[in-house]
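J.: following is a predicted model, sequence given first.
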Amino acid sequence: MTTTTDIEFMIGRIATGDRQAFLSLYDATSAKLFGVCLRVLDDRADAEDVLQEVFVKVWRNAGHYTANGLSPMTWLITVARNSAIDRKRARKAPAYDIDTVSGLADGAPGPEMAAIAASEAARIGACLAELEAARAGAVRGAYLDGMSYAELAHRHDVPLNTMRTWLRRSLQKLRECLSR
């Protein structure tokens, strides 16, 4: 089993150009990082491509990693997650030429739909205000900012399972509030 210290040591050696340390880091972390990429992209081929990009970034940026008390896996997972999100965003943004775009209808909601959306947003905001501040912040972080459970647990300084419970119970309370 590879420890946090082992991974930090490997990253340090990679910063000096140690290819064997790079191979060891790949062996120790690639399965986990591939899982992160696959979860974000939901496409095996894209996840494999992004994983390769992640390790290229690790090779190039290992010298920028600093052991600051956080897990080196957090750094690696962040690199993988951000790379996968970048790939997903790039997939969603096809390039259109001006002739194609000029023929498209305006996708913005009309006045009636905008009023309904504003009303719903106000209802959700009122229901969020009924939650304890930390729990409301966790819900916003998870569902509006796209933060992971682990990131939220770290931000609120609670165990991961506690964060899952917070979110599950908060969503139940929101559901009850919105059904009134």
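T.: Arrived safely, thanks for sending. Residues are numbered from 1 along each chain as shown.

J.: for the rest of this, base every contact and every neighbour count on C-alpha atoms.
T.: Fine.

J.: chain center to stretch 80-97: distance?
T.: Relative to its chain's centre, stretch 80-97 lies at 14 Å (C-alpha atoms, centre = their mean, to the nearest Å).

J.: longest single helix anywhere in this structure?
T.: Scanning the chain for the helix with the most residues, using DSSP state H, yields helix 19-41.

J.: so which bits of that one are buried?
T.: Of all the residues in helix 19-41, those buried under the rule 16 or more other C-alpha atoms under 10 Å are 21-22, 24-25, 28, 30, 33-38, 40-41.

J.: second one coming, line it up with the first:
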Amino acid sequence: MTNEELQIKLAALSNGDKTAFEEIYKHLNKPMYTIILRITQDKALSEDILQEVFIKLYKSPPKPPIRKPRAYIFQIVRNLAIDSVRKRPQFADLKSIEDIVYLPTDDFSQKMDIDHAMKTLPLQECQIVSLRINGQLKFREIAGMMDIPLGTVLWKYQKAVGRLRSILSGGAI
């Protein structure tokens, strides 16, 4: 679903169209859940946060015009996930709660390999890769969301992808 299509669906949702909500849910629930799970590393908590995001969208959809609705929604996802982790006592003292990502695939062993490789990346790089791949956000949107320069996002993404390729092809960690 493109930003334009999502914008139309959100406008329809604002007018009470439940079908639009269902379509938004079907399209975004998996990438949203994946990002939340990588931040919280807790399935039950991730499901709760996902539900909270969709309840917020349903009860008060963003008012048009939103130029980048996908980035807007993933910013909500990221913020709620990070906030929930910060509230947990064992993470209260950490400066950065950003966590590793999960790349969707149907092969379980490949999932495990990717998960292992992602854990080797610095936290910020993992989040950039996740927002790009799972969230399908543009680099400029990621830069704005994370409040870092576009060049830094591009550099960290390329660096992370190179490291992942090396690890997944049997290179050193």
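T.: Thanks, I have the structure now. As the structure is a prediction and not an experimental result, all values here were calculated from the model.

J.: now the helices for structure 2?
T.: 3-14, 18-40, 43-59, 69-87, 108-118, 123-133, 139-146, 150-168.

J.: quick revisit: and which of the buried residues of helix 19-41 of structure 1 is nearest residue 169 of structure 1?
T.: Using C-alpha to C-alpha, the shortest approach to residue 169 of structure 1 within the buried residues of helix 19-41 of structure 1 belongs to residue 40, at 24.6 Å.

J.: wait, that closest one touches residue 81, no?
T.: Yes. The pair residue 40 of structure 1 / residue 81 is scored as a contact, 7.2 Å apart, by C-alpha atoms under 8 Å.

J.: return the most buried member of the helices of structure 2.
T.: helix 123-133 (a mean of 22; mean count of other C-alpha atoms under 10 Å).

J.: reformat the buried residues of helix 19-41 of structure 1 as CSV; add distance to residue 115 of structure 1.
T.: Converted to CSV, the buried residues of helix 19-41 of structure 1 look like this (distance: C-alpha to C-alpha, whole Å):
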residue, distance to residue 115 of structure 1
21, 58
22, 55
24, 57
25, 53
28, 52
30, 48
33, 43
34, 43
35, 41
36, 38
37, 38
38, 38
40, 33
41, 34
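
J.: between the residues you listed, which is nearest residue 56 of structure 1?
T.: After measuring the buried residues of helix 19-41 of structure 1 against residue 56 of structure 1 - C-alpha to C-alpha - the closest member comes out as residue 22, at 10.2 Å.

J.: hang on, that closest one packs against residue 57?
T.: No. Counting by C-alpha under 8 Å, residue 22 of structure 1 does not reach residue 57; the two are 11.7 Å apart.

J.: what about the residue most central in space within structure 2, distance to residue 128 of structure 2?
T.: With distances taken as C-alpha atoms, centre = their mean, structure 2 has residue 35 as the residue nearest its mean C-alpha position (3.7 Å). Plainly put, residue 35 of structure 2 is 11 Å away from residue 128 of structure 2 if you go by C-alpha to C-alpha, to the nearest Å.
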